[in-house]
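Student: Any chance you can model this:
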Amino acid sequence: MTSQSSKQQIIIENVFEDYNIENDRLQSTPYELVLIKNSVDDLLAHLSQTVVAIINVGIPVTAELISQLPSSVKVITKLGVGYEKIDVHMCRRQGIEICYTPDYGTNTVADHVVALLVAAQRRLLTFHNSIVQKHQWYYTAAGNLKELNAMTLGIIGCGRIGTYFADKMRPFVKQILTHNSKDLTTNTLKEIFEECDIISLHIPMSTSNYHLISYESIAQMKRCPILINVSRGGLIDTKALVQALKNGQISFAALDVVEGEPNIDEELIKLDYVLLTPHAVWYTEESKRALRT
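Tutor: Reported below is the predicted structural model:
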């Protein structure tokens, strides 16, 4: 069911507590915001020739969906960095521009990755659980720990966030190896897998990157690394990760994203050496405002 309005409409999935920022900015324009549920059916129900743009959060924008959009839709904007759920090729065929928001929250994300890294490297969750669940007060509860400045950090993907993260970590680690970087020394994936004590993923999701961390790549890891993922859950084969954590091929996993989120593999949740955050790496009040403005 479409609403009757003389204004052109911008559809957005309803994910924030209010839309005062957006409505204030649109107040003196010929546009108005239309809130929908996070579902394809609700999006289709709100389509009309008055809709000129769609702000996408989580709905997969497939070729089938794009083919049903009215000709009035000229722009699809991804609220965030990754736009892998949008069929870019089909949008181009239909004359629809794709926009996204790559510059917001860079510092916020990098800070969160640093926090995950330190929490994993110092086994803070293990210490906490030992005290709270087992009522033990032992400095040995987390096993043998290594100095951070003796570790080699591998960063796969050095765009804005990866580079910022590297800058933050450079004073604290022995060395940094990077892959697929324009500005820093580039290493092969094989070198990173074989030589790094910590591996952090900062690449977009694509067909070629799907399950980059697999049984095969884990088998190349010689140093039982800490694995960090704040990019997309599909970069890691969850079954392979669970097996690697169980047999010690990977010593710890710190994950802000997982396959199938928010539904998480039950075996993964039960493991001791896993730290999870709920796709929160982007969030501070400052970064949320930057995203919305």
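
Student: From here on, just use CA atoms for contacts and neighbour counts.
Tutor: OK.

Student: Just confirm Thr106 contacts Thr163, I think it does.
Tutor: No: counting by CA atoms under 8 Å, Thr106 stays clear of Thr163, with 9.8 Å between them.

Student: Which one of these two is surrounded by more residues?
Tutor: Thr163 (21 against 18; other CA atoms under 10 Å).

Student: Packing partners of the strand or helix carrying the more buried one?
Tutor: Assigned by DSSP states H and E, Thr163 belongs to helix 160-169. Where contact means 3 or more CA pairs under 8 Å, 6 or more residues apart in numbering; DSSP states H and E, helix 160-169 is packed against helix 106-121, strand 152-158.

Student: which residues touch it?
Tutor: For helix 160-169, the surrounding residues in contact (CA atoms under 8 Å, 6 or more residues apart in numbering) are 103, 106-107, 109-111, 113-114, 155-156, 176, 202.

Student: here's the other one to compare against:
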Amino acid sequence: MAQIHTNQTLSVNLPEVLVLGPPSIFRIYEKHLSQKFMLLKPWESPIPLEEFLSIHAQNTTAVLTSSVVAYLSSALRLLPSVRLVVTSSVGLDHIDLKECRRRGISVAYAPSVFSADVANLAVGLWVDVLRKISAANCFLKTGLWPVKGDYPLATKLGGKRVGIIGLGRIGREVAKRLEAFGSKISYQSREKKPSVSYPFYTDVCELASNSDVLIICCALNDQTYHLINREVLQALGRQGVIINAARGAIIDEKALVQFLQEGKIAGAGLDVFEHEPNVPEELLELDNVVFSPHSAVFTEESCKDLYDLVVGNLKAFFSNKPLLSPVQFDDFMR
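Tutor: Sure thing, here's the model as predicted:
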């Protein structure tokens, strides 16, 4: 427990929480968190990260992190006293779950806070790509309408065959929204969902060959890394569109660039990229690709809900109560 002083010079004891990640991720609720916890923020220290961690190694029992922290596993090796990792993300690809279970480290995540917002953005990207909203907006703003006349025809939304990869919380939310468009939905997942009537495919290529649009909603792990490769894109075909609001590395980005450049698929809507924040220049030059900067999860409302969940998990941990959203290791380590 760390001791701090308020403006009234009163001493209060607050539980220590080590924050690992870019400060921009946590600024949206950092002020409120600091009223409840003593936040250890390496980016405010002049000393190197490893030295900072070694100074706090023995007393740090809780870590708050995010999906963009690639160095989390190496950091945890320097923190022998950690008993909880709270991540502000749905995805868990940045956390070594096997090592956490071996060490008895509990993990809490945000499995449902963002589901509706991510689904909304994924469907929004789909609408934008097919109806060419962003491209038409650019066409108008750059003064091409009076010069070139009518804008090229877009593509109808209704009746499209949409294949969803990963029918978890977000995938189901996407499917629910697509039903309103009259989409013909099918899906691929680790296993068939007993309560779902959509056609199920075990093979992603087979799903792609029977879809006009692929929407990626699965987690990134060893099995899904570059799941969308040349074979899948080839199966999707020249009229096909791919939407990704999950994780960038699920798609072989080099293959995607080539297929888009050569017209081997029709378009893409991308909220995530393989090497964020770097986006291939070749992609940026294409008007049949719609982008957002990994922002699907961020709305004012979702940030408030996330703050409540993060605080709830941390409070539960320091009070020796059950976590609000614990990771069930067996569900992610099959």
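
Student: TM-score them against each other, please.
Tutor: The TM-score (TM-score structural alignment, normalised by the length of structure 1) is 0.88; 284 aligned residues with a CA RMSD of 2.4 Å.

Student: What's the match for Ser112 of structure 2 in structure 1?
Tutor: Here Ser112 of structure 2 is matched to Asp103 in structure 1, going by TM-score structural alignment.

Student: where do the strands sit along the stretch 51-200 of structure 1?
Tutor: Here the stretch 51-200 of structure 1 has its strands, by DSSP state E, counting those that start in this stretch, at 51-56, 75-78, 97-99, 152-158, 175-181, 198-201.

Student: So which of those is the most surrounded?
Tutor: For these, the largest average neighbour count (mean count of other CA atoms under 10 Å) is found in strand 198-201, namely a mean of 26.

Student: Could you identify the helix or strand that succeeds it?
Tutor: helix 215-219.

Student: who's in contact with that following helix?
Tutor: Residues contacting helix 215-219 of structure 1 (CA under 8 Å, 6+ apart): 193, 237, 240-241, 244, 249-250.

Student: After alignment, which residue of structure 1 pairs with Arg102 of structure 2?
Tutor: So, by TM-score structural alignment, Arg102 of structure 2 is matched to Arg93.

Student: do Glu231 of structure 2 as well
Tutor: Aligned partner of Glu231 of structure 2 by TM-score structural alignment: Glu216.

Student: Distance check, the aligned partner of Ile251 of structure 2 in structure 1 against Tyr210 of structure 1.
Tutor: Matched by TM-score structural alignment, Ile251 of structure 2 corresponds to Ile236 in structure 1. Applying CA to CA, to the nearest Å, the value for Ile236 of structure 1 to Tyr210 of structure 1 is 7 Å.

Student: Looking at the two, which one has more neighbours?
Tutor: Ile236 (22 against 16).

Student: Stretch 281-298 of structure 2: end-to-end distance?
Tutor: 25 Å.

Student: where do the helices sit along structure 1?
Tutor: Counting by DSSP state H, the segments of structure 1 that form helices are 20-26, 40-45, 63-67, 88-93, 106-121, 124-134, 160-169, 189-195, 215-219, 238-247, 266-270, 285-292.

Student: So which other helices or strands are in contact with the fourth one?
Tutor: Right, helix 88-93 of structure 1. helix 63-67, strand 97-99.

Student: Ok, the fifth one next?
Tutor: The criterion is 3+ CA pairs under 8 Å, 6+ apart, and the helices and strands that helix 106-121 of structure 1 contacts are helix 160-169, strand 226-229, strand 252-255.

Student: average distance between that helix and structure 2?
Tutor: Superposed on structure 2, helix 106-121 of structure 1 shows a mean distance to its aligned partners of 1.2 Å (mean CA distance after the TM-score superposition for structure 1).

Student: Distance to Gly58 of structure 1 added to the helices and strands packed on helix 160-169 of structure 1, as CSV?
Tutor: Shown next, in CSV, are those (distance: least, CA to CA, whole Å):
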stretch, distance to Gly58 of structure 1
helix 106-121, 19
strand 152-158, 23
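
Student: Phe16 of structure 1: which of the ones you listed is closest?
Tutor: helix 106-121 (18.6 Å; CA to CA).

Student: do you know how far the match of Arg102 of structure 2 is from Leu291 of structure 1?
Tutor: In terms of CA to CA, Arg93 of structure 1 sits 28 Å off from Leu291 of structure 1.

Student: neighbour count winner among those two?
Tutor: Between Arg93 of structure 1 and Leu291, counted using other CA under 10 Å, Leu291 has the larger neighbour count: 19 against 9.

Student: counterpart of that one in structure 2?
Tutor: In structure 2, Leu291 of structure 1 lands on Leu306 (TM-score structural alignment).

Student: Could you double-check that that match lies in contact with Val90?
Tutor: No: assessed by CA under 8 Å, Leu306 of structure 2 is found out of contact with Val90, at 10.7 Å.
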